[in-house]
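Colleague: for reference, the sequence and a predicted model appear below.
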Amino acid sequence: MSTTPAAARETVPRSAVRALLRLWPYVRPVRVRLFTAAGVAIVASCMGLVIPLVLKWMVDGPVADRDPAGVWLGALWLLLLGLTEALLFGFRRWLVARPLSHVEAEMRADLYRHLQRLPVAFHDRWASGQLLSRATTDLMLLRMFLAFPLTFLLVNGVTILVGVIIMLAQDWTLGLVILGPVVPVIVMCVVFEKRYADAARLAQDQVGDLTTVVEEGVLGIRIIKGFGRHRSQARAFRELSATLRGTELRKARLLATIWAVIVTLPEVAIGAALVVGAVQVADGELSAGTLVAFLSTALALRWPVESIGFLLAMSQEAATATERYFEVMDERPESDRPLDTPAAKTPAGPRPDGIRFENVRFRYPDAPPDSPPVLDGIDLHIRPGESLALVGATGSGKTTLTALVPRLHEVTEGRITLDGIDIRAMSRAELRAQVAVAFEEPTLFSASVGENVLMGAAADASPADLDRALAVAQADFVHALPQGTATQVGEQGHSLSGGQRQRLALARAVVGRPRFLVLDDPLSALDVHTEAAVEAALRRVLADTTALIVAHRPSTVLLADRVALLSGGRITAVGTHHELLRGNAEYAHLMSGAEEYREDPTP
């Protein structure tokens, strides 16, 4: 089953030409070299059609007159024409190599930049393997199309047209014999194009699925090995590979069919023209040189005609790759401009007011319209300099609520303000410069420890800022690594323990001295002693910031000044830890480690 979202695959009746025309903005900067290359290729290809005319002159002239000097002169002309044709084709390749690699690089850079600007909801829907295949395999297909099929569809079309004119000019009756297969070849090409387009799209989606399986298998290798699931994973991979192989074989059968028709019918036409021409030569109606030139021209057109199937196949694959590329590029990115809505209008000038949630409701964008909201009527005020712990059962919406503050998701109704300013009235860059986050699942990148931590700081952050953040997070272990903070942590930070990764994620959140801090259970992977040390250092940081902390353990709750209980998407109680512990049964059960809260427990 494809992991491409169904909405992305639902398209209007496709047109390969319409799809490929969308590449024009990328091709336009290099159009001069591409058009020049096409012109050079046309000249080179048509130069090959001059060779039969030289043969005609040689057969009817020097050969018939037994003139050795004329034969040598003709041979010299044939050699010069062949060398010139080869040099022109080599020049064409040189012309397109550099600009097309530039086009591919620009498209890949635009795709990556666009992916960074797409909302989190988009990435929740799309499998990463599908995105990866679009950035690699699809763009490679487009570069190959621009380098070869695009040019030679034009070149071969012009060559066939010029060749047919030359043949008709030499003998129109033989020309009509050669043109006999035109109609059935065109009909076959139309049928082939539609069927091959469907198979090409299916194959490219399946490549994305296969890429997803490989990526998940590599990232989850510890789970696979830990549970001994390598055989089942390998079996699933083989099944997907077999499915892809079947689709590729279907493509091969379609290509073989069209190629058989395109090769066989012209060969039959050439054979018929040879018989008719030989009869005309025997009757004296046609010179031997004309017949040789005619047949040489027909043979010179064999490759342009036979390549039609191959070029159409590559064009369909390129059109499919273009559609897949723009399926992503057409997704609406997050706007970095403030929203100009009545709900977003705020008084001029910020005033210390902390974080406010005012009647906030949230439903995921792809949720059914009649489904209940994840968050419903959230009213909450975190005063300036205050730390508020957010507590609730699994699935109550805690992580979703914290994601609304940095606008990873947009509120459905209501508003959130920072110091009295609606967060939608700020650009995302401005908002995220004030709000730092540390997620429950600490994500690290294939970079050095220092680079990972300093992602949360301004560009002018100093080594002292890095050392301070590491000290707060009790991440001094980095100084014992082989290259200290310059040590590469590896993909996803798997070379570190879970607690070490979590401490680096916490250091990344505090390194920029943010005004507002959002922490999603930041200490869950720490041992008791490390947790106590981190809490002591973190208290000093929390004294200078306004913080929202998702907490599951009493030790984390005690970091906060107050506690809010989230239940069923609503805030049901707010108070200190001790107040809620004494006066709220659900909170008491959560803090005591009970697996399930019941309002009316049975004795």
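Modeller: Noted; the coordinates are in hand. Numbering: from 1, shown residues only.
Colleague: for the rest of this, base every contact and every neighbour count on C-alpha atoms.
Modeller: Fine.
Colleague: count of neighbours near the closest residue to residue 346 other than its chain neighbours?
Modeller: Leaving aside its chain neighbours, residue 346 sits nearest to residue 421 (5.6 Å; criterion: CA to CA, 6 or more residues apart in numbering). Neighbour count for residue 421, taken as other CA atoms under 10 Å: 24.
Colleague: before we move on, what about the one 3 residues further on?
Modeller: For residue 424, the tally of surrounding residues (other CA under 10 Å) stands at 24.
Colleague: need the three-state assignment for it.
Modeller: helix (DSSP: H, G, I helix; E, B strand; the rest coil).
Colleague: so which residues of the stretch 1-150 of the chain form helices?
Modeller: Taking DSSP state H, counting those that start in this stretch, the helices of the stretch 1-150 of the chain run over residues 6-9, 16-21, 24-27, 31-48, 50-58, 68-117, 120-125, 128-133, 139-147, 149-170.
Colleague: what sits up against the fifth one?
Modeller: Here helix 50-58 makes contact (CA atoms under 8 Å, 6 or more residues apart in numbering) with 70-71, 74, 77-78, 81, 289-290, 292-294, 296-297.
Colleague: second one coming, line it up with the first:
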Amino acid sequence: MRSLLRLWPFIRPVRARLGVAACVAVLASCISLVIPLVLKWLVDGPVAARDPDGAWLGGAFLLLLGLAEALLFGLRRWLVARPLAGVEATMRETLYGHLQRLPVAFHDRWPSGQLLSRGTTDLQLLRMFFAFPLMFLLVNGVTILVGAVILLVQRWSLGLVLLAPVLPLMVLCSVFEAKYGRAARRAQDQVGDLTTVVEESVLGIRIIKGFGRHRSQARAFRELTRALRSTELGKARLLAWIWGFMTALPELAIGGALVCGAVQVADGELSAGTLVAFLSTALALRWPVDSIGFLLAMSNEAATATDRYFEVMDEPAVAESGPPPSAVRIPPRTAGPPTATAGAGAGAGAATGQGLVFSGVAFRYPDAPPDSPPLLRDITLHIRPGETMALVGATGSGKTTLTALVPRLYDPTAGRISLDGRDLATISRDEARAMVAVAFEEPTLFSATAAENVLMGGASRPGGADAQDDELRRALAVAQADGFVDALPEGSATQVGEQGLSLSGGQRQRLALARAVVGRPRFLILDDPLSALDVHTEALVEAALRQVLSTTTALVVAHRPSTVLLADRVALLSGGRIAAVGTHHELLRDNPEYAALMSGEGGGAR
């Protein structure tokens, strides 16, 4: 109940309609308890007196009661269908919106399949719980209470016989609930693991086929499937166990009451009509009692689904449209540039402002051991306005991590980053990402058109569709992507498919580069943007890219001399620190580590 009560904020807007539906269901269920009383009147009255007219009247009354019960249950279903579909949609939208606001560190450690299962199967379980178990736990509980009162009023001695199994059934339900709750949680987690494997196999189908790993993948999937099957069979055994007791004990009580009642009728202590009504009432309570195990099982699954849902919702989100909470900052070791004038932001010319400044920046990933050294330490670097700085370093030196700090995908654990003299920690993520554009090393595309993928990187500009199309054409030309985009079946309106896998690696990388430059960002972060291009295309892209870099402040992760030559200066990242800064030729002449990296003798520049 503690878990399920957390759903109240989502239920509150539709509580009135659900309350009416519950009242209608209770009324329909109570009508079924009136039918035995009519039977008693029929047996002791018209049947005993051999009155056909009375028998027809009683039959018509029973028919009306049956129709009323059916109509009320139909009304209940109509009342709950629309609001519960709305509740499920609201919860799904809330979860998706929260996932968008969670920090990148959260997505680094959570498998996508686990998140997918929480947004699909878990929410479907909750909708089913609202529609059926939640309602009928209330309805059946009221029915059992009303029925017990009717039984005791009709014949208290027989009523006590029927109520004898109540205590042992309560104990059995308590044991069942604890065992089934653990099994339900295990099954839902296994569904998430299974979803992760399916998703990864589909996205990595080229790797699986290319390396002939389909058998090993199928074997891993089969093992997960068998584990889930074993868990589901365990749940079925628990259900069979509780259902057997929930059926057997009341049946034994009904049998005992029938024998005792028949003896009392034979002795003249009880009328036949009373015995018929008593047994009819007891039989009417069979479904409410038998269903308790089933309803408890569904309630436990709903409770575990709720826990899984709020495991994600309870993760602290980052504020996209406001500055983060105040954090302790290590003062920069050198005096920073003077504060820029107010209003510096996206779209301003690169000749104004103070550029990009790292002052004593340190970073450790949130899930790193507390005693581990930070990945980045005392990063102090000044990229002047309009300047292009190449960032070079060995594999694992932290180049990509450093570039991820600028658009606030992560926040530094110490030190300060300034954009045009403004502390990045005081700039909202929305504003920071309007000022900074990024082209990542892995070009990720979405299931959308080529134009939509590129324009995702640009803020809306005045001028309407024509101006937007002009920006698209300019960005495609810079990335040397206009040729192959125009050759697509529908041009820029062609769907590129999931992850853009219908395109080559170089084509995906050029679209990602176009996405980075389409918004004319004030600061441009490029993480090895030309690695998948052939020599001829690379030369063409570099020539066009020089024009873009001349109007912006850029930090470019470089692994090849051709990319380094795009930059005005080069920073060497080594041991988590900036080891040297200078031009390419200066570092090549004076820094052996840099010379080794550029010649390929330093273990690779990645």
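Modeller: Structure received. In this text, all values refer to a predicted model and were calculated from it rather than measured experimentally.
Colleague: next, format the contacts of helix 50-58 of the first structure as a markdown table and append neighbour count and distance to residue 32 of the first structure.
Modeller: Listed next are the contacts of helix 50-58 of the first structure as a markdown table, based on neighbours: other CA atoms under 10 Å; distance: CA to CA, whole Å:
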| residue | neighbour count | distance to residue 32 of the first structure |
| --- | --- | --- |
| 70 | 16 | 42 |
| 71 | 19 | 41 |
| 74 | 19 | 36 |
| 77 | 15 | 31 |
| 78 | 18 | 31 |
| 81 | 19 | 26 |
| 289 | 22 | 41 |
| 290 | 22 | 39 |
| 292 | 19 | 39 |
| 293 | 25 | 35 |
| 294 | 30 | 35 |
| 296 | 19 | 34 |
| 297 | 22 | 31 |
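Colleague: which one of those residues sits closest to residue 188 of the first structure?
Modeller: If you rank these by distance to residue 188 of the first structure using CA to CA, residue 297 comes first, at 24.1 Å.
Colleague: residue in the second structure matching that closest one?
Modeller: Counting by TM-score structural alignment, residue 297 of the first structure corresponds to residue 281 in the second structure.
Colleague: confirm for me that that match is in contact with residue 145.
Modeller: No - with contact defined as CA atoms under 8 Å, residue 281 of the second structure does not reach residue 145; the gap is 12.0 Å.
Colleague: give me the neighbour count for residue 47 of the first structure.
Modeller: 17.
Colleague: which residue in the second structure lines up with it?
Modeller: By TM-score structural alignment, residue 47 of the first structure lines up with residue 31.
Colleague: again with residue 308 of the first structure
Modeller: Using TM-score structural alignment, residue 308 of the first structure sits opposite residue 292 in the second structure.
Colleague: residues contacting its match?
Modeller: Residue 292 of the second structure neighbours (CA under 8 Å, 6+ apart): 137, 246.
Colleague: comparing the helix or strand where it lies with the first structure, how large is the average distance?
Modeller: Under the criterion of DSSP states H and E, residue 292 of the second structure resides in helix 286-313. Once fitted to the first structure, helix 286-313 of the second structure is off its aligned match by 0.3 Å on average (mean CA distance after the TM-score superposition for the first structure).
Colleague: between the helices of the stretch 1-150 of the first structure, which one is closest to residue 541 of the first structure.
Modeller: Comparing the helices of the stretch 1-150 of the first structure by CA to CA, helix 120-125 comes nearest, at 28.6 Å.
Colleague: do a quick rundown of the strands in the second structure.
Modeller: Per DSSP state E, the second structure carries strands over the ranges 356-363, 376-383, 388-393, 414-419, 422-423, 436-439, 523-527, 553-557, 569-574, 577-582.
Colleague: what comes into contact with the second one?
Modeller: With CA under 8 Å, 6+ apart as the contact definition, strand 376-383 of the second structure has outside contacts at 355-364, 389, 398, 402, 415, 553-555, 575-578.
Colleague: between it and strand 569-574, how many degrees?
Modeller: Put simply, strand 376-383 of the second structure runs at 180 degrees to strand 569-574, going by axes from the mean of the first three to the mean of the last three CA atoms, to 10 degrees.
Colleague: check the fourth one too.
Modeller: With the same axes, to 10 degrees defining the directions, strand 414-419 of the second structure sits at 160 degrees from strand 569-574.
Colleague: now for strand 414-419 of the second structure, which elements pack on it?
Modeller: strand 356-363 (3 or more CA pairs under 8 Å, 6 or more residues apart in numbering; DSSP states H and E).
Colleague: the strand it packs on to strand 523-527, inter-axis angle?
Modeller: Going by the same axes, to 10 degrees, strand 356-363 of the second structure makes 50 degrees with strand 523-527.
Colleague: how far off centre is strand 356-363 of the second structure?
Modeller: 33 Å (CA atoms, centre = their mean, to the nearest Å).
Colleague: that strand vs the first structure, mean deviation?
Modeller: Counting by mean CA distance after the TM-score superposition for the first structure, strand 356-363 of the second structure comes out at 0.4 Å.
Colleague: just give me the longest helix of the second structure.
Modeller: helix 214-266 (DSSP state H).
Colleague: what range in the first structure does that one sit on?
Modeller: Going by TM-score structural alignment, helix 214-266 of the second structure sits over residues 230-282 in the first structure.
Colleague: what's the mean distance for that stretch versus the second structure?
Modeller: With mean CA distance after the TM-score superposition for the first structure, stretch 230-282 of the first structure averages 0.4 Å from its match.
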